[in-house]
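Chemist: Got a predicted structure plus its sequence, pasted below:
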Amino acid sequence: MTAAPSIAVGYASESGNAETLARHLTQLLHDQFQQQLPSQTLSITCLSLDDLAAQVAHADILLLISSTYGAGDIPSNGGHFLSELKAKRLQVQEKQMAVLALGDRAYDSFCQAGRDLYRLLAEQGAHVLVPLFEADTSFQPTYNQWLSRLLPRLGLAVPEKLLAFSKTYSAREPFLATLTHQHRLTSATADKDVRHYVLNISGAGIHYQAGDSIGVMPVNSRQRVEEVLAAAGLQGNEYCRRADGHDGPIAELLSRYIELTTPGQTMLQWLAEVTGAEWLQALLHPSQVQALCQFQFTADLAEVLRRVSGQVDPLQLLARQSGLLPRYYSLSASPLSHPDELHLTVATLSYSKQGATVQGTASGWLASLPLGSKVPVFLQPSPLFRLPEDPERDVIMIGPGTGIAPFRAFLHEREQLQAGGRNWLFFGERHRASHYLYQADLLRWQLRKELTRLDLAFSRDQAESVYVQHLLLQHAAEVFAWLENGACLYVCGDKTRMAADVDRALRQVLVEGGMSVADAGRYLLRLRMEKRYLRDVY
């Protein structure tokens, strides 16, 4: 037997799509080499990009599949690989490579992570097997096209049947769920309006797990649509074709497909070019990133239209404005306890813009819906935020505010599985009397011994604010003991402040347990690698 080239299949995946395709590709190559080239001994591995970084030198062919997360970022299990590649510390010269990029055309940073990988590999001397392929949310046809180009370059004939996909829903093709229940979780006098929603998905074939999220495609309010039409001097029946493929009467596009609150950077750049407006050119200068962000936060699409009235065709401007993006919510019930239902925990946003009080696009729309309304949804799996496979393992959950949502699902799941592991929840909000989310559920779980420990931080019920990170430090010895006993640790909620504060508190917990600061950092890193420190932050 002769040795075939060593192939490394790598993935960077946030929702699981890239990993699913990478594992399918690995199995396909294994099967096709056995059938078509039985005299060759195939060496093939399938790893996350971060795990692959240490093994790049041993591979002859790199086949990479990456999604894009956030503002053009690579998912967390590919960040180390990309950093090493940028620093030119990976031996990729003379290797053969192909990259499939997954993304969402509604975002300005469409497929940016995959583009970065492809560009850096090519710049550093890797040989291109096939050009970069870029797939939108309905990625299946593009994946099959990529395979049809890739397999012949590996000396393999293309099978008659490639990957047959079952029906999947996406932002472009959502399932219309039915709103069957909603109620307010905070009191009528509370300064926050947090609500519980139940959506019926019977017949959808949507199979979710505790820890997953759901994408909701909202509808812009009629008032906002009319404000934009007035600012643009349009009646609403004018035809418009957008770059994202949507076309039709502009009023319909404004209602369902165009972002009305935040002026998009791509549109602003086009506007600066065609108008030559100095204020725009200054705002878009690389040194004015903070000023641009502030403008996008405080201005809206109607204001931009008013400022350039008479200088451009408003339909051309609207054709280039960012698309209306889905909003993602952690599911707050397990399919084991509530089959054919999606439970959402949503804070109705309210803020001041242009001197007026504005509600969040999606949260305000949801709050306005009568029962029986249709809500366009699609599943956003979270394979990196799962309960431990061993039901006997303890779990520590830290979820202030609406961050409690996935932990309600976890507790439902553990209850249904009769899991033997202990459950400890840290929850925080402003006031016990008015902001205690899911109080009845938590008390029931306590009485049934499903919730072993419940520690509460109501920040404004005393002179000095108390948050969940303070509770971690108050119970440092016990938290440390649970971790040393193998507990899994979960954090959900605000990324900007809470998650960072909790991380610092955990490091202090470990230091108080006898570790040095450096050892505490390494300990948390090991927990991450073992999938025992998982975060769903936003």
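Modeler: That came through fine.
Chemist: Going by C-alpha atoms from here, please, whenever you check contacts or count neighbours.
Modeler: OK.
Chemist: Output the longest helix belonging to this protein.
Modeler: Taking DSSP state H as the criterion, the chain has its longest helix at helix 17-36.
Chemist: put this beside the first:
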Amino acid sequence: MQATGEQHVSNEQLQSLSGPELGRLLQAIEGLSTEQLNWASGYLAGISAGGHPARPVSTARQSAQVTILYASQTGNARSVAQRLADAAAASGIESRLLSAHEFKARRIADERLLILVVSTQGEGEVPENAESLYNYLTGRKPPDLSKLEFAVFGLGDSSYTHFCKAGVDFDQALEKLGGRRILERLDADVDFDSDFSVWLPNALQVLENRQPARQAVVLPLTPRQSVTQYNRDKPYPASLIENRRLTTDQALTDVHHLVLEIDPAAISYQAGDSLGVWFRNDPAQVDEILGLLALDGNTHVRLGDKSLSLSEALLEKRELSLLHPKVVSGWARHTDSGSLDKQLADKNELRRFAAERRFIDLIEAFPGRIEAQQLVDLLGPLQPRLYSIASSPAEYADEIHLTVSALQYEAHGRRHRGAASAYLSERLKPDDNLDVYVVDNDSFRLPDDPSTPVIMIGAGTGIAPFRSFLQQRASQENPGRNWLIFGNRHFHDDFLYQTDWIEHRRSGVLEKVSVAFSRDSEQRNYVQDRLFDEGPAVLEWLAQGAHIYVCGAIDMEKGVAESLQRIAIEYAGKTRLEAEEFYQNLRHQKRYLRDVY
């Protein structure tokens, strides 16, 4: 060691871990604090130096950079991509991590190593933030990718017909254009953590094999800097400070406004983002399941390397409200009833059967016997729920607001409640902590130019991001024109955030408000109908460069898209083909943006 504070590291000293070895190391250090990681790093470096004190040493090398792209609406793809990037860095592999929205599609031919992590949305569609890339790859003048090596990690839910279709489509497109596949495509199901843990060591080994030979390097002895990041795997404990009902007691839907307190130095968000929420299942339902299965909730079970009680596992770790076809198939092996055979024989029937039921419906209709450990192994992992953020950091830097509709419905002889929505609206109390993480939504952002006109179309709780948008616009100098089109059942019972819109109208931030309350007249009127009625004004705003934003149910958005094309035909004299092109041009120009579910 020299007096300059640097270490000369030989080629032999830079022998990196293999993919499997690195996988074991990452499992060993999972959950350690920053201080513990720093101590372990110094300790291992000390051993390497023959017992003498040493600073942390990182493996550095001349490398072939790998580009890791992620594309999803839920944040799962980003979580997987981030974990891959972290593991690559730990193995000395240089990488850059980008969302598909940030990636310049026309530069893809310059890439040499590409890993794409992509989820599937809607009816087998690619995510919004990957549309530009996919359209370029499948367009009339696609690039030559003969110098590209690639791999695709697909995310999906096998309970849907088009399982991982976006991953399949990207994988085929990249190969068709000359790209060389370095790993077989992985189609990961809802429980993607287990798939990722198997895939990661292989991916790292393949990437390591493509790195140039190591060279001796000089490592400066600088303290390790670490910034805590909160995400799906390491959520932030937000505190509930307000929970108030937005709808009247007579409303068919119980909608609540929640205010969560955050530390803006620890977790940040932008207008348009969503919040991932980890919740607890209903204790009463857990008790009923235990009773139906004659199981003791105090029995200890294992999930991974952790031991916990069966009750705790069902409350916090296992999915009870979203019934997966795999669970139905698995339960059939624990029941003597042959009546499940009909549902198992046809995949489409199995999907329909599972989609209409919860686990408690299944075990009540088809009784059986199962051991505690078998039960937690059968059930899938609890999945977080996403909610559009209803506040802007420009007005509430230390708060995040949510708009939560408490789902309730009758089915199979019992009254069901939304697993997450009931927890948030009923069981979560002021000062309780809620584990959350921000899901960036770069494909649903306000225009960079604040003077650009904006048309916002939302139904029900789809109004949430537009509350955020208008708070953001109110904070800007000389904001452009803003038009809100909102729909719900009844004016008196369901006009969400009415006082907010009145205040924005008074201040001049909100120029125009159009409403559609479907149950207040004999002829039902929805937001897509209201949009069509305003056809001439819509065309005027679009001529001024307006951007259109749509949030709500996917069927509603389809109606809005159809109304836009009808407007082009009725009020602009376009043919059906020209109207379709008019709509597609708005999408390609990023002037028609969706956040649908």
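Modeler: Cool, got the structure. Note that the coordinates shown come from a computational prediction; the quantities given were computed from them, not determined experimentally.
Chemist: Quick check: TM-score for this pair?
Modeler: Overlay of the two chains. TM-score (TM-score structural alignment, normalised by the length of structure 1): 0.81; 514 aligned residues with a CA RMSD of 4.5 Å.
Chemist: rewinding a little: tell me what angle whatever helix or strand comes next after the longest helix of structure 1 forms with helix 17-36.
Modeler: For helix 17-36 of structure 1, the succeeding helix or strand toward the C-terminus, using DSSP states H and E, is strand 40-48. Compare the direction of strand 40-48 of structure 1 with that of helix 17-36 by axes from the mean of the first three to the mean of the last three CA atoms, to 10 degrees and you get 170 degrees.
Chemist: Strand 40-48 of structure 1 packs against which elements?
Modeler: strand 2-12, helix 17-36 (3 or more CA pairs under 8 Å, 6 or more residues apart in numbering; DSSP states H and E).
Chemist: Among these, show me which one is buried the most.
Modeler: For those, the largest average neighbour count (mean count of other CA atoms under 10 Å) is found in strand 2-12, namely a mean of 21.
Chemist: what's the spacing between that one and its chain's center?
Modeler: From the chain centre to the centre of strand 2-12 of structure 1 is a distance of 29 Å (CA atoms, centre = their mean, to the nearest Å).
Chemist: Setting aside sequence-adjacent positions, which residue approaches Arg460 of structure 1 most closely?
Modeler: Excluding the flanking residues, the one nearest Arg460 of structure 1 by CA to CA, 6 or more residues apart in numbering is Arg430, at 5.2 Å.
Chemist: quick one on the thing from earlier: let's have the helices and strands packed on strand 40-48 of structure 1 in TSV, adding distance to Ser332 of structure 1.
Modeler: Output for those, formatted as TSV (distance: least, CA to CA, whole Å):
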stretch	distance to Ser332 of structure 1
strand 2-12	26
helix 17-36	22
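Chemist: Out of those, which gets nearest to Gln112 of structure 1?
Modeler: strand 2-12 (12.4 Å; CA to CA).
Chemist: residues in contact with that closest one?
Modeler: 18-19, 22, 25-26, 39-49, 52, 56, 58-67, 74-78 (CA atoms under 8 Å, 6 or more residues apart in numbering).
Chemist: how much space between the aligned partner of Val277 of structure 2 in structure 1 and Val346 of structure 1?
Modeler: Aligned by TM-score structural alignment, Val277 of structure 2 pairs with Val216 of structure 1. Distance, Val216 of structure 1 to Val346 of structure 1, using CA to CA, to the nearest Å: 11 Å.
Chemist: what residues are shared contacts of those two?
Modeler: By CA under 8 Å, 6+ apart, Val216 of structure 1 and Val346 have these common neighbours: Tyr329.
Chemist: Who are the packing partners of the longest helix of structure 1?
Modeler: By 3+ CA pairs under 8 Å, 6+ apart, helix 17-36 of structure 1 packs against strand 2-12, strand 40-48, strand 61-66.
Chemist: Relative to the whole chain's centre, how far out is that helix?
Modeler: Put simply, helix 17-36 of structure 1 sits 26 Å off its chain's centre (CA atoms, centre = their mean).
Chemist: With adjacent residues omitted, what lies nearest to Tyr526 of structure 2?
Modeler: Ala516 (5.4 Å).
Chemist: In contact with that neighbour, which residues are there?
Modeler: So Ala516 of structure 2 contacts 485-488, 525-527, 530 (CA under 8 Å, 6+ apart).
Chemist: Now render those residues as CSV, adding neighbour count and distance to Val454 of structure 2.
Modeler: CSV is the format used below for the contacts of Ala516 of structure 2 (neighbours: other CA atoms under 10 Å; distance: CA to CA, whole Å):
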residue, neighbour count, distance to Val454 of structure 2
Ile485, 20, 11
Phe486, 26, 14
Gly487, 26, 17
Asn488, 24, 21
Asn525, 18, 23
Tyr526, 21, 20
Val527, 25, 16
Arg530, 19, 17
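Chemist: a markdown table for the residues you listed, including distance to Ala265 of structure 2 and secondary structure?
Modeler: Formatted as a markdown table, the contacts of Ala516 of structure 2 follow (distance: CA to CA, whole Å; DSSP: H, G, I helix; E, B strand; the rest coil):
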| residue | distance to Ala265 of structure 2 | secondary structure |
| --- | --- | --- |
| Ile485 | 35 | strand |
| Phe486 | 34 | strand |
| Gly487 | 36 | strand |
| Asn488 | 37 | strand |
| Asn525 | 45 | coil |
| Tyr526 | 41 | coil |
| Val527 | 39 | helix |
| Arg530 | 42 | helix |
